[in-house]
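*Asks:* below: sequence and its predicted model.
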Amino acid sequence: MTTIETAEASAIPEPSPRARALHEASLVWDAHMDSLMRVLAGEDLGVRTEGQADLVRWREGGVDVQVFAVWVDTVYGRHHAARRALQQIDGFHRLLEANPDRVGLARSAADIARLRGEGKLAAVLAIEGGIAIQNDLALLRTFHRLGATSMTLTHSASLDWADSSTDAARCGGLSAFGREVIREMHRLRMLVDVSHVSDDCIRAVLDLSDAPIIASHSSCKAISNHPRNLSDAMLRTIAAAGGVVGINFYSQFLDQAYNDEMGRRSVDLLAMLNAPPPLDPDALDAYADERIRTFWSLRLPRPPFERILEHIDHAVQVAGIDHVGIGSDLDSGAVPTPVGLDSVSDYPRITEGLLRRGYAEADVAKVLGENFLRVYRAAVG
């Protein structure tokens, strides 16, 4: 952290007794985190680590529900994606088995209430990127049987059945098979997650949906004009269907200046990320891990903490207080975040910031977790 950033962090008010009491009393739900990548790397999340989350700091941050993403890099393609997903699902269950007194699998709203009552972290499993199902509904059903209760349809690249927001369209939103995926997810009572997908894909999903959907980790395009963020029109569209948007804490999605500078500096980085993957399947894991390290290697001055609150404010103003939550996107590496938000331990600062902006305590509780719980109960059970 630079001297300027250290000074900015020290100027952020520490949570007041009122904020800490509200945070402790509220259900705190983080709708997206990539900690399973660290489990695959052999880290023990049962102890305090150098990452952005672990069981020690989830407790310090007052987190009651953590959604663990099973992220599959598009370099794995249709023939190796399921293996990568299963590696992470195995890591997820090993984490639970090693810490049964502190964390448990949640597959329903009732599970979440039970685990919270037991003082445990409710761990929700989510597939990030429909590439993991390898165009096979049997794999979707298998992931569901293993505990997954939601799926983000794409990641950064379009599939042949769903379009991404950061790639060329391939099927006008959803293909015929893509519509089968959505119908099967509804039958299984899996929550459909539209972070990463194109606007046309969101509209196509909603045309098929009789349950609310989520954008688990997306921010506001009106503040930072990144294609991964949601336009005001899409915020309203998701809200009108009863859904929730989780604000992402990655600096490029929060801050326009950071986004612009990343664009100027990342030509060589993008060339590496877009290079053809190795043909040898045994080399894919090391190649994918190196892509992650390279992606997070580009460091810029961090934006102020207030950017998080500004995105929450904007989403609330556009979509309504019942349709906004938190989806941090932390922990897939040293994710660059605003000053003052270094790990999940800092989440009480969000409660303090919202109170200082004049939010009623009941509305703060909605943003912290009640909104996601409502949608999860409606879509999953």
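*Replies:* Now that the structure is in, tell me what you want to look at. Numbering: from 1, shown residues only.
*Asks:* please count neighbours and contacts with C-alpha atoms only from this point.
*Replies:* OK.
*Asks:* beyond the host helix or strand of Ala362, next helix or strand please.
*Replies:* Here Ala362, judged by DSSP states H and E, is contained in helix 361-365. Sequence order places helix 371-379 as the next helix or strand after helix 361-365, per DSSP H and E.
*Asks:* sorry, back to before: elements contacting the helix holding Ala362?
*Replies:* Helices and strands touching helix 361-365, by 3 or more C-alpha pairs under 8 Å, 6 or more residues apart in numbering; DSSP states H and E, are helix 17-25, helix 348-356.
*Asks:* here's the one I want to compare it with:
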Amino acid sequence: MRPALLAASLLAPLALAAPAAYAQDAATRLARDALIVDTHIDAPGILMDTWADLGVEAKDREFDYPKARAGGLDIAFMSIYTSPKQDADGSAWQVANAMIDGVEALAQRHPGKFAVLTSPRDVERLRAGGRVLLPLGMENGAPLGDKLDNVRFFFERGVRYITLAHSANNRIADSSYALEKTWNGLSPFGREVVREMNRLGIMVDVSHLGDASAKEAIALSTVPVIASHSAFRHFTPGFERNISDEIARLVAAKGGVIQVPFGTAFINPASAANTQAHFRAINDFNKRNAELKAQGQPELDRKAFDKTWDEAHPPLQSTLAQVLDQLDYGVKLVGIDHVGIGSDFDGVDGELPPELKTVADFPHLVAGLQARGHREADIRKLLGGNLLRAWTAIEAGAGK
């Protein structure tokens, strides 16, 4: 080969690689400059199970301080999650308070790295010096019990959104996963809870709710509502856990935001179908055990059930493109001002797109948005501007 051709052939791969590298550098710069708000990270639950110091690198976690700084994450809503089982056995209040204590301890242990955030007014002041801010979102209203005063109690503890129900109907609302609905809307107590949340300035979160419960919560609220981590049902027909076009439009019309998660179970249609089937199978399993118990017979083994299910339903894969499809669809459906991100990091057992495995990977999301032609101003809205606008409006409406 002639020297000139040889040189050209050697340089060709570099020429092809340069634009891609430049694009990723530009995405990283924007991710670190923009204000990124993730409305759903399940770090507190894992801390309760297996402690780790999230102020330094924690290799088995999807959220920690070094990863957050690498990815440009500024505001990470810590999920105060309690289960239907904890609701049933009366431990949800204790568990929620222990999780809040854990988040507070993390901030106190690393005052130069973390701060608990309770108002959008404090963002700029508290993030000075590179802190990652930790507002609290309560996933499942179970810790409220049946006491309306507990809404104020948890507000004073720092909770700034409440997902009214989770994977089972509760005292407040119906779950999207429940095959049989209790309230077909909100309970009488649930209506009082929404009014009190409005009065105090706590965001009403309609993720996880059955459709009728979500519609009533949106209609009753006097301020914007959010969906803290809900993908669009358009891609997963029949999967009530994801938000319908109708309800997404209602959220937007109220001034709220739909925050798109990254978990495979939400964005991969086949995985969503498996998730829905799993809850139906559990429902049947529980009914059968109730029958056996009533007959005085030995109950079926839940561990054996889980093992058999997992073997028949291995984890599926998802992609960054599927997350981008969700965001693009949401923007087309309800407008650029009503879509954001609620990853569900540390809450989906690592079942995430390979490009979005931890909070360090937000630049990949930004690069994908740039490649699809989104303007910088719009990317900033999706990354956090929209959520902060809605939160500010909800706070401004408190007491009115």
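*Replies:* Alright, I've got the coordinates. Here the structure is a predicted model, which is why all the values come from computation and not from measurement.
*Asks:* before we move on, back to that, quick one: average offset of the helix holding Ala362 of structure 1 versus structure 2, please.
*Replies:* Helix 361-365 of structure 1: mean distance to aligned residues in structure 2 after superposition is 0.5 Å, counting by mean C-alpha distance after the TM-score superposition for structure 1.
*Asks:* tell me the strands in structure 2, going along the chain?
*Replies:* 36-41, 73-81, 114-115, 132-133, 136-139, 159-163, 203-205, 226-227, 257-260, 339-341 (DSSP state E).
*Asks:* tell me the spacing between the residue mapped onto Thr182 of structure 2 from structure 1 and Glu128 of structure 1.
*Replies:* When structure 1 is aligned by TM-score structural alignment, Thr182 of structure 2 is paired with Arg170. Arg170 of structure 1 sits 19 Å away from Glu128 of structure 1, going by C-alpha to C-alpha, to the nearest Å.
*Asks:* and those two? which has more neighbours close in?
*Replies:* Glu128 (25 against 16; other C-alpha atoms under 10 Å).
*Asks:* what's the counterpart of that one in structure 2?
*Replies:* Alignment note (TM-score structural alignment): Glu128 of structure 1 maps to Glu139 of structure 2.
*Asks:* ok, Ala378 of structure 1 next?
*Replies:* Looks like Ala378 of structure 1 aligns to Ala393 there (TM-score structural alignment).
*Asks:* contacting residues around that match?
*Replies:* 223-224 (C-alpha atoms under 8 Å, 6 or more residues apart in numbering).
*Asks:* for it, give its distance to Phe362 of structure 2.
*Replies:* Using C-alpha to C-alpha, Ala393 of structure 2 is found at 26 Å from Phe362 of structure 2.
*Asks:* please report how far Ala176 of structure 1 lies from Asn135 of structure 1.
*Replies:* In terms of C-alpha to C-alpha, Ala176 of structure 1 sits 12 Å off from Asn135 of structure 1.
*Asks:* which of those two has more neighbours?
*Replies:* Taking neighbours as other C-alpha under 10 Å, Ala176 of structure 1 and Asn135 compare with Asn135 leading, 18 against 10.
*Asks:* the residue nearest to the more buried one when sequence neighbours are not counted: what's it in contact with?
*Replies:* Spatial nearest neighbour of Asn135 of structure 1, chain neighbours left out: Arg78 (7.5 Å); criterion: C-alpha to C-alpha, 6 or more residues apart in numbering. Residues in contact with Arg78 of structure 1 (C-alpha under 8 Å, 6+ apart) are 131-132, 134-135.
*Asks:* can you tell me which of these is nearest Gln256 of structure 1?
*Replies:* Ile131 (30.0 Å; C-alpha to C-alpha).
*Asks:* measure the equivalent of Asp160 of structure 1 over in structure 2 to Ser228 of structure 2 for me?
*Replies:* Under the alignment (TM-score structural alignment), Asp160 of structure 1 pairs with Arg171 in structure 2. Distance check for Arg171 of structure 2 against Ser228 of structure 2: by C-alpha to C-alpha, it reads 20 Å.
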